[in-house]
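**Student:** just to be clear, the model below is a prediction. Sequence and coordinates:
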Amino acid sequence: MIRLLFTSTEFRSFVAEGISTTRSLLAPDDAMVPVTSPLTPPLGDGEETDKKGAVVKRLKVQAIKKDIKQSPKKVNLVAKLVRGMRVEDALLQLQVTVKRAAKTVYQVIHSARANAAHNHGLDPDKLIVEEAFVGKGLYLKRLSYHAKGRCGVMVRPRCRLTIVVREATAEEEAKIAKLRVSNYKKLTRKEKQLMPHWLIEVSPRWARKRKEEAGATA
């Protein structure tokens, strides 16, 4: 015997309001349309929509690395070197830079390029390092033992690095193409940064002197 969970009056009211009282699905499994979860992020295609529904392409993509165990001043010396460069030229420059922070900056720029290409659909060959700035992190204080039973306080600095990349405009692409055939005379600072494959010499001067002396003696 089947026991009803509601009376006939309630059943009539449910039918009048269009409320189903059956446990079976109204539509077969083949006719069901899957609904995406609001918690699942959409795949990046390089295009976003604004409040009006218009498609807007993201212009800037960033990558951040925190808790770098180095002084922000030393990391900023390398970040300043590649600021404004093309991403390909910046990676080439960092490969020949004799600085400990060059490896860290290289990793963050490489990560920013991957984010721009994979998540937002930007062209990796047209990317430019728009911003490269360093922020101060947590400074840890430790004891520094001195002579005669005394001690001081030494600081172990930490910092964070932020790299922002964007696609080059048509004017910048034309300027880069022009610089490839020019003789690099009387260039502005921005033009020098956009100079294709123009690596800055960062080897120590004492190493240069030793090479010159070795060549003179030979």
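**Tutor:** Nice, thanks for sending it over. What you see is a predicted model; the values in this text were computed from it and never measured. Numbering: from 1, shown residues only.

**Student:** CA atoms for contacts and neighbours, from now on please.
**Tutor:** OK.

**Student:** which residue, neighbours along the chain excluded, lies closest to Lys60?
**Tutor:** Once flanking residues are discounted, Lys60 sits nearest to Arg166: 4.6 Å by C-alpha to C-alpha, 6 or more residues apart in numbering.

**Student:** this is the other structure I want to compare:
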Amino acid sequence: MSVGSYKDKEECGALAREMGGKPQDVLPQSCIHTSASLDISRKWEKKNKIVYPPQLPGEPRRPAEIYHCRRQIKYSKDKMWYLAKLIRGMSIDQALAQLEFSDKKGAQIIKEILLEAQDMAVRDHNVEFRSNLYIAESTSGRGQGLKRIRYHGRGRCGIMEKVYCHYFVKLVEGPPPPPEAPKTAVSHAKEYIQQLRNRTIIHTL
């Protein structure tokens, strides 16, 4: 049913009332495209609002966790991933030092984000020492790209895409954990075999 004319809108409103709803449930809310691709998820920042149950007497203090991100950065997610992986598992001071002497554009962006997260830790999460933090998670994601026209000679044109990315970081209070030993081919094979054994085969005894 088309909703272009006034008569069609009246029919949609009557149909909505018959179904027990409102005319707004059938009629479009606006002419703006509001698909799921434009709805940027905000779940990463919401993790800062998690409330844990009270700890028992004598239980070790739960370290503070700070989630911070920056979205729609004019940079490639693949280039950002290498820098994000570089500082993963480092202390906050060591990560800032590594990014300070990097000539990459993304390094300065990540440095600004880490400084923002460091200030947030002291201001909002009751972290006593701003240097007593380490990067627990550091990753990048693909942002919403834009397509533009690239003009060529002889009246031709092409499509170019302006890429954007997101950067996500999680800081945890305390010293960084010791680095994990590099995995060998045998350890990878054992993990793979264990994953195969843990599978659930449906419709069997």
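**Tutor:** Yep, it's here. Bear in mind that the values here come from a model prediction, so they are computed numbers and not experimental data.

**Student:** tell me how the two chains score on TM-score.
**Tutor:** Scored by TM-score structural alignment, normalised by the length of the second structure, the superposition of the two chains gives a TM-score of 0.56; 128 aligned residues with a C-alpha RMSD of 2.6 Å.

**Student:** does the residue nearest to Lys60 of the first structure touch Val61 like I think?
**Tutor:** Yes: the pair Arg166 of the first structure / Val61 is scored as a contact, 6.4 Å apart, by C-alpha atoms under 8 Å.

**Student:** what separation do you get for Trp81 of the second structure and Arg154 of the second structure?
**Tutor:** To Arg154 of the second structure, Trp81 of the second structure is 39 Å away according to C-alpha to C-alpha, to the nearest Å.

**Student:** quick one, which of the two is more surrounded?
**Tutor:** The neighbour comparison of Trp81 of the second structure against Arg154 (other C-alpha atoms under 10 Å) goes to Trp81, with 17 against 6.

**Student:** so what does that one match up with in the first structure?
**Tutor:** Matched by TM-score structural alignment, Trp81 of the second structure corresponds to Asn76 in the first structure.

**Student:** so where is stretch 186-195 of the second structure in the first structure?
**Tutor:** Against the first structure, stretch 186-195 of the second structure falls on no residues (TM-score structural alignment).

**Student:** which SSE is the residue nearest the centre of the second structure in?
**Tutor:** Nearest to the mean C-alpha position of the second structure, by C-alpha atoms, centre = their mean, lies Phe168 at 5.3 Å. For Phe168 of the second structure, the host element (DSSP states H and E) is strand 165-173.

**Student:** superpose on the first structure and give me the mean offset of that strand.
**Tutor:** Here the mean offset of strand 165-173 of the second structure against the first structure after fitting is 0.9 Å, by mean C-alpha distance after the TM-score superposition for the first structure.

**Student:** grab the nearest non-local neighbour of whichever residue in the second structure pairs up with Gln62 of the first structure.
**Tutor:** Using TM-score structural alignment, the partner of Gln62 of the first structure in the second structure is Tyr67. If the residues on either side of it in the chain are set aside, Tyr67 of the second structure comes closest to Lys170, at 4.6 Å by C-alpha to C-alpha, 6+ apart.

**Student:** same check, this time on His152 of the second structure
**Tutor:** Spatial nearest neighbour of His152 of the second structure, excluding adjacent residues (C-alpha to C-alpha, 6+ apart): Gly158 at 7.2 Å.

**Student:** Provide a list of residues in contact with that neighbour.
**Tutor:** Gly158 of the second structure makes contact with Ile149, Arg150, Tyr151, His152, according to C-alpha atoms under 8 Å, 6 or more residues apart in numbering.

**Student:** which residue ranges of the first structure form strands?
**Tutor:** Under the criterion DSSP state E, the first structure contains strands at 47-49, 55-57, 60-68, 127-136, 140-145, 151-156, 159-167.

**Student:** list the buried ones in the host helix or strand of Gln195 of the second structure?
**Tutor:** Per DSSP H and E: Gln195 of the second structure is located in helix 185-197. The neighbour-count check on helix 185-197 of the second structure (16 or more other C-alpha atoms under 10 Å) flags nothing as buried.

**Student:** what is that helix packed up against?
**Tutor:** For helix 185-197 of the second structure, there is no helix or strand it packs on, judged by 3 or more C-alpha pairs under 8 Å, 6 or more residues apart in numbering; DSSP states H and E.

**Student:** tell me which residue of the second structure lines up with Thr162 of the first structure.
**Tutor:** The equivalent of Thr162 of the first structure in the second structure is Phe168 (alignment by TM-score structural alignment).

**Student:** so that match makes contact with Ser140?
**Tutor:** Yes: judged on C-alpha under 8 Å, Phe168 of the second structure makes contact with Ser140 at a distance of 6.0 Å.

**Student:** how close does Gly106 of the second structure get to Gly145 of the second structure?
**Tutor:** 17 Å.

**Student:** more neighbours: which of those two?
**Tutor:** Neighbours per residue (other C-alpha under 10 Å) separate Gly106 of the second structure from Gly145, with Gly106 holding more: 23 against 13.

**Student:** list the contacts for the equivalent of the more buried one over in the first structure?
**Tutor:** By TM-score structural alignment, Gly106 of the second structure lines up with Ala101 in the first structure. Contacts for Ala101 of the first structure (C-alpha under 8 Å, 6+ apart) come out as Gln70, Lys74, Val75, Val78.
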